[in-house]
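>>> here is my input, please return the structure:
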Amino acid sequence: MLEYAFILTFIFVTALAGFYFKLLSMSGSLAAFTIGMAVGWGFGLRGLLVLGFFFASSSFWSKFKSKQKIKVEDKHEKGSRRDWHQVAANGGIAGIASILYLVYPSPVWLIGFLISIASANSDTWASEIGSLSKKPPLAIRTLKPAETGTSGAVSLLGTFAAMAGASAIALISFFLFDLTPFEALFILAFGFAGNVIDSFTGAYLQAIYKCNVCGAEVEKLNHCGKKTSLIGGKRFADNDFVNFFAGLASTALGMLLYILMT
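A predicted model of the protein is given here:
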């Protein structure tokens, strides 16, 4: 009983702190609390520590050298303060895996949970750290230089950051959940794969708009006070959709392979 009281307090304080420090909107804070409760029920304090590391590290990197990222944020629909859509896109799969583990205890749900967090962490580190690269990223579709912050464009710094992000979750999971070295490497590989899937989905499916005032290519529905025009991708595929799809795809593939191999 004492453990559950501590877990509830931990989740509540974390969600409240996220709102207080303007890392989360009110809806984002409520979504974080909900997902935290699911993870706490399913995987206890150890699961919350993995989720907490993702939240803390992603928040840190989103604020790191934020002045250099102002131009990048202008391209995106949302800023660094996450709403419930963004929280669900990055943590929703982890929450679902936690509930399913609670109902149907099986190691495969733990692997799915950890892959989903590794994927989200890999993608977040790639985006936030990669945007600080001194060299422009290369667009996947054309292999030509693109503006920093362009979805579907990759840089060497961002790729190393993605690998580091997945590795960090795999390493923490290895010690917290007493995984085998193979399982830790498995989580690392599919966590990084989530970032790769995100990049390709962003390149070929994510909606791109053009500002009718300044002519800039952005991911926003409105820019310079006017509605933008869709010039590429699918209207439904915003950044939240891409993040969720990439996490779901890497998690599902990882779980399927894990079942076949065990």
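
>>> only C-alpha atoms from now on, for both contacts and neighbour counts.
Noted.

>>> give the contact list for G165.
Going by CA atoms under 8 Å, 6 or more residues apart in numbering, G165 touches A118, N121, S122, D123, T124, W125, A126.

>>> what about the closest residue to the fourth one other than its chain neighbours, which SS state?
Spelled out, it's D123. The shortest distance from D123 to any non-neighbouring residue, by CA to CA, 6 or more residues apart in numbering, is to N195 (4.8 Å). On the three-state scheme (DSSP: H, G, I helix; E, B strand; the rest coil), N195 is labelled helix.

>>> out of the contacts of G165, which is most surrounded?
Neighbour counts for these peak at A118, which has 37 neighbours (criterion: other CA atoms under 10 Å).

>>> the helices in the chain, which residues?
According to DSSP state H, the chain carries its helices in the segments 2-20, 26-63, 70-75, 84-103, 107-130, 156-176, 181-204, 239-261.

>>> go through these and pick out the most buried.
Burial of the helices of the chain is given as mean neighbour count (mean count of other CA atoms under 10 Å); helix 107-130 ranks first at a mean of 28.

>>> got a list of what A237 touches?
The neighbours of A237, taking CA under 8 Å, 6+ apart as the test, are L205, Q206, A207.

>>> now with 10 Å?
T201, G202, L205, Q206, A207, I208, N243, F245 (CA atoms under 10 Å, 6 or more residues apart in numbering).

>>> repeat for K210
Counting by CA under 10 Å, 6+ apart, K210 makes contact with 216-223, 227-232.

>>> please indicate which of these are buried?
E217, V218, E219, K220, L221, N222, H223, T228, S229, L230 (16 or more other CA atoms under 10 Å).

>>> so which of these sit within strands?
E217, V218, N222, H223, S229, L230 (DSSP state E).

>>> make JSON lines out of these and add distance to A162.
Shown next, in JSON lines, are those (distance: CA to CA, whole Å):
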{"residue": "E217", "distance to A162": "25"}
{"residue": "V218", "distance to A162": "23"}
{"residue": "N222", "distance to A162": "30"}
{"residue": "H223", "distance to A162": "30"}
{"residue": "S229", "distance to A162": "31"}
{"residue": "L230", "distance to A162": "29"}
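
>>> alongside the first, I'd like the structure of this one:
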Amino acid sequence: METFLNQTLIAVLISSLIAIRSYRRKSLNFSGAVSGFIVMTAHIAAGSRFGALLLVFFFTSSKLTKVGEERKRRVDADFKEGGQRNWIQVLSNSGIAAVLVVIVWKLTGQQDKCLDSKELPLVTSLIGGILGHYCCCNGDTWSSELGVLSDEQPRLITTFKPVRRGTNGGVTKAGLLAAVAAGSVIGLTFVLFGFFTATCTRDIALKQLLVIPISAIAGLCGSLIDSLLGATLQFSGFCSVRNKVVGKPGPTVKKISGLTILDNNAVNLVSILLTSLLTSIACKYIF
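So this is what the prediction gives:
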């Protein structure tokens, strides 16, 4: 009980500082800061390794969002200075993982565990889901934020035809490579922290290194799934008045691709769910 209270107090302190800092730097608006505080507290209290995954995703994504802001402002119709994520965006990118880490914490008694399907099949699957979650989020964000800055002409993932920058479902080689790198960073973070926080046999410990290539693939898959959904179920059109790609139809908007079924948050949520499920299954059978 004492360990849990100490970990919770540390989690509250760290989460408070990060939420306040992010609000002041406009990475989060007020609702995003409050929901971010709750999500971060749950992650860090459940285990430092889970907290590390969330913070690596949050800080790298926030940093990349601010890279090339002027260029992104000219392309993105919904551009906001610093990113300014709200509570919906925070929960769509971290809400599922928050639930999963709490379940893992309950099942393991707050002890960090290695991926091992023979001893802990359910926990291994759940941790795989958490990894897939953040590989997808990180992969999609890195791909979007760096891909839009590439000089390469984006191509619609369904037809491979050239499209305007900012079109949902438009991909570039740079963006896809960024997604692979983003997933690898999540996997590397998990493995490195595990060397200090989890105890397991030598063979099982060495097998944890497979998390890195699995995470790289998950980052790429998450980005591809997001792009496929964006190209088919999310509307993209070019507004002749604003001279930008927009996400809603209108009298001055010429359709580029997609249906008006999902918005950006829904696309993120569905791609996260699918990537988490696939990574969970992969971890169950590989480990």
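
>>> so after superposing, what's the score?
The TM-score (TM-score structural alignment, normalised by the length of the first structure) is 0.88; 257 aligned residues with a CA RMSD of 2.4 Å.

>>> what about the second structure, which of the contacts of A237 of the first structure hold up?
Retained contacts for the contacts of A237 of the first structure in the second structure, judged by both residues aligned by TM-score structural alignment, their matches' CA atoms under 10 Å, are T201, G202, L205, Q206, A207, N243, F245.

>>> got those as TSV, with distance to H76 of the first structure columns?
Formatted as TSV, those follow (distance: CA to CA, whole Å):
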residue	distance to H76 of the first structure
T201	16
G202	13
L205	16
Q206	12
A207	11
N243	14
F245	18
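
>>> distance to F174 of the first structure added to the contacts of K210 of the first structure, as a markdown table?
Below are the contacts of K210 of the first structure laid out as a markdown table (distance: CA to CA, whole Å):
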| residue | distance to F174 of the first structure |
| --- | --- |
| A216 | 45 |
| E217 | 42 |
| V218 | 39 |
| E219 | 37 |
| K220 | 39 |
| L221 | 42 |
| N222 | 44 |
| H223 | 45 |
| K227 | 48 |
| T228 | 46 |
| S229 | 47 |
| L230 | 44 |
| I231 | 44 |
| G232 | 41 |
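
>>> for those, work out which two are farthest apart.
Largest separation among those by CA to CA: H223 and G232, giving 16.3 Å.

>>> doesn't K255 make contact with N168 of the second structure?
No - N168 of the second structure is not in contact with K255 according to CA atoms under 10 Å; the separation is 11.7 Å.

>>> now do the shared contacts for the two.
Common neighbours of N168 of the second structure and K255 (criterion: CA under 10 Å, 6+ apart): F235, S236, G237, V245, V246, G247.

>>> who touches the residue positioned nearest the centre of the first structure in this structure?
Central residue of the first structure (CA atoms, centre = their mean): A120, 2.9 Å from the mean position. The contact partners of A120 of the first structure, by CA under 10 Å, 6+ apart, come to 54-55, 58, 89-91, 93-94, 114, 126, 162, 165-166, 169, 191-192, 194-195, 198, 243-244, 246-247.

>>> what about P121 of the second structure, how many residues close to it?
15.

>>> now do the contacts for it.
Going by CA under 10 Å, 6+ apart, the list of residues near P121 of the second structure reads L115, C283, K284, Y285, F287.

>>> hmm, the fourth one is touching L278, no?
No - under the contact definition of CA under 10 Å, Y285 of the second structure does not touch L278, with a separation of 11.0 Å.

>>> quick one: common contacting residues for the two?
S125.

>>> of the shared contacts of N168 and K255 of the second structure, closest to R73 of the second structure?
Closest to R73 of the second structure, out of all of these and judged by CA to CA, is V245, at 11.6 Å.

>>> so that closest one versus E70 of the second structure, what's the distance?
V245 of the second structure sits 16 Å away from E70 of the second structure, taking CA to CA, to the nearest Å as the criterion.

>>> just to check, V102 of the second structure is in contact with G51?
No - contact between V102 of the second structure and G51 fails when scored by CA under 10 Å: they sit 11.7 Å apart.

>>> out of the helices of the first structure, flag the one nearest E147 of the first structure.
helix 70-75 (8.6 Å).

>>> now for the closest one, which elements pack on it?
Packed against helix 70-75 of the first structure, as judged by 3 or more CA pairs under 10 Å, 6 or more residues apart in numbering; DSSP states H and E, are the following elements: strand 217-218.

>>> the strand it packs on vs the second structure, average distance?
Aligned to the second structure and superposed, strand 217-218 of the first structure gives a mean residue distance of 2.5 Å (mean CA distance after the TM-score superposition for the first structure).

>>> coming back round to it: okay, and the common contacts of V102 and G51 of the second structure?
Common neighbours of V102 of the second structure and G51 (CA under 10 Å, 6+ apart) are A42, H43, A45.

>>> returning to what we had before: now, which of the contacts of A237 of the first structure sits nearest K75 of the first structure?
Distances from K75 of the first structure to these, taken by CA to CA, are shortest for I208, at 9.8 Å.

>>> how long is stretch 144-157 of the first structure end to end?
First-to-last residue span, stretch 144-157 of the first structure, CA to CA: 17 Å.

>>> what residues sit buried inside that stretch?
For stretch 144-157 of the first structure, burial by neighbour count (16+ other CA under 10 Å) applies to A146, E147, T148, G149, T150, S151, G152, A153, V154, S155, L157.

>>> quick one: it aligns where in the second structure?
Aligned using TM-score structural alignment, stretch 144-157 of the first structure spans residues 161-174 in the second structure.

>>> which residue in the second structure lines up with I93 of the first structure?
So, by TM-score structural alignment, I93 of the first structure is matched to I96.

>>> cool, and D238 of the first structure?
Per TM-score structural alignment, D238 of the first structure is aligned with D263.

>>> surely that match meets D226?
No - if you go by CA under 10 Å, D263 of the second structure and D226 don't touch, sitting 11.5 Å apart.

>>> hang on, the earlier thing: now distance to T65 of the second structure too, for the contacts of P121 of the second structure, in CSV please.
Formatted as CSV, these follow (distance: CA to CA, whole Å):
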residue, distance to T65 of the second structure
L115, 32
C283, 31
K284, 34
Y285, 36
F287, 35
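
>>> how near is the residue of the second structure most remote from its centre to V241 of the second structure?
Farthest-out residue of the second structure from its mean C-alpha position, per CA atoms, centre = their mean: P251, at 34.2 Å. Separation of P251 of the second structure from V241 of the second structure (CA to CA) stands at 10 Å.

>>> again with V270 of the second structure
Relative to V241 of the second structure, and taking CA to CA, V270 of the second structure is found at 32 Å.

>>> can you check G187 of the second structure too?
44 Å.

>>> one more: Q89 of the second structure?
For Q89 of the second structure, the distance to V241 of the second structure - CA to CA - is 28 Å.
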